[in-house]
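Student: Need the 3D shape of this:
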Amino acid sequence: MTQLEVLYRYEMHPTEAAMAALGTARQVYGVRRIKIDEIAKTIRVEYDATRLNKPVVLQLLRCSGIDIVEELPLVAPPPPPAPAEAAPAQ
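Tutor: This next block holds a predicted model:
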């Protein structure tokens, strides 16, 4: 079993019907956990990669009525390198 996570940003707050459909999506074999962050407007899905893949997970969310806008990285990108200081003139 290979556990993976994927993070998506959604646009509109899910309706009550969409939330009920997500409860059903949670019962799909291979979906381990679905976590919604209403403040950040993100939804994180933990799934078994031997059973599902990202396109299938995305389709499950969209069929549930979630307005997915984009996939987000799970790890923040590293900060840009600091600019090099100029050598003093002689």
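Student: switch to C-alpha atoms for all contacts and neighbour counts from now on
Tutor: Fine.
Student: Could you pull out the strands in the chain for me?
Tutor: Remark: strands assigned in the chain by DSSP state E are 3-10, 31-37, 42-48, 68-72.
Student: got a list of contacts for the second one?
Tutor: Defining contact as Cα atoms under 8 Å, 6 or more residues apart in numbering, one finds that strand 31-37 is touched by 25-26, 42-48, 52.
Student: Among those residues, which one is most surrounded by other residues?
Tutor: Tyr47 (25 neighbours; other Cα atoms under 10 Å).
Student: and this one, so I can compare the two:
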Amino acid sequence: MTQLDVLYRYGVPPTEASVLAMAKVREVYGVRHMALDEAKKTVRIEYDASRLTEPVIFELLRRAGLDIVETMPMFTPPPPPEPVAAT
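Tutor: Got it, this is the predicted structure:
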């Protein structure tokens, strides 16, 4: 099993109907965990990559009625190193 995470930012907050539909997404074989962060307007999905792909996860959420705006990076890259002053 290869476990991956994907993070999406959504625009319009989900309706009651779309939250209920998203609960059914959690029942899809291969979806391991789903976390909705209303303050940041993001949803994080943990899934088994040997069973599902990221485009399938995206489509499951879109069909549930979630207004996905973009895929977010899971981690921020480290800042570039400071240039070393010549002596």
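Student: what's the TM-score for these two chains?
Tutor: Put the two chains on top of each other and the TM-score (TM-score structural alignment, normalised by the length of structure 2) is 0.92; 87 aligned residues with a Cα RMSD of 1.3 Å.
Student: re earlier: okay, the strands of structure 1, which one's buried deepest?
Tutor: Highest mean neighbour count among the strands of structure 1 (mean count of other Cα atoms under 10 Å): strand 42-48, with a mean of 20.
Student: Now that strand on structure 2. Mean distance?
Tutor: Its aligned residues in structure 2 lie a mean 0.4 Å from strand 42-48 of structure 1 after superposition (mean Cα distance after the TM-score superposition for structure 1).
Student: Now do that strand: which range of structure 2 does it align onto?
Tutor: Using TM-score structural alignment, strand 42-48 of structure 1 lines up with residues 42-48 of structure 2.
Student: any idea where the helices of structure 1 begin and end?
Tutor: 16-25, 54-63 (DSSP state H).
Student: Format those as a markdown table; extra columns: distance to Pro81 of structure 1.
Tutor: Output for the helices of structure 1, formatted as a markdown table (distance: least, Cα to Cα, whole Å):
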| stretch | distance to Pro81 of structure 1 |
| --- | --- |
| helix 16-25 | 41 |
| helix 54-63 | 32 |
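Student: Which one of the ones you listed lies nearest to Val6 of structure 1?
Tutor: Closest approach to Val6 of structure 1 among the helices of structure 1 (Cα to Cα): helix 54-63, 7.3 Å.
Student: So what touches that closest one?
Tutor: With contact meaning Cα under 8 Å, 6+ apart, helix 54-63 of structure 1 is reached by 6, 22, 25, 45, 68.
Student: ok, now with 6 Å
Tutor: For helix 54-63 of structure 1, there are no external contacting residues (Cα atoms under 6 Å, 6 or more residues apart in numbering).
Student: go on, stretch 66-82 of structure 2?
Tutor: Here stretch 66-82 of structure 2 makes contact (Cα under 6 Å, 6+ apart) with 7-12, 14.
Student: on that earlier part again, which one, of the helices of structure 1, ends up nearest to Thr2 of structure 1?
Tutor: For Thr2 of structure 1, the closest of the helices of structure 1 is helix 54-63, at 13.2 Å, according to Cα to Cα.
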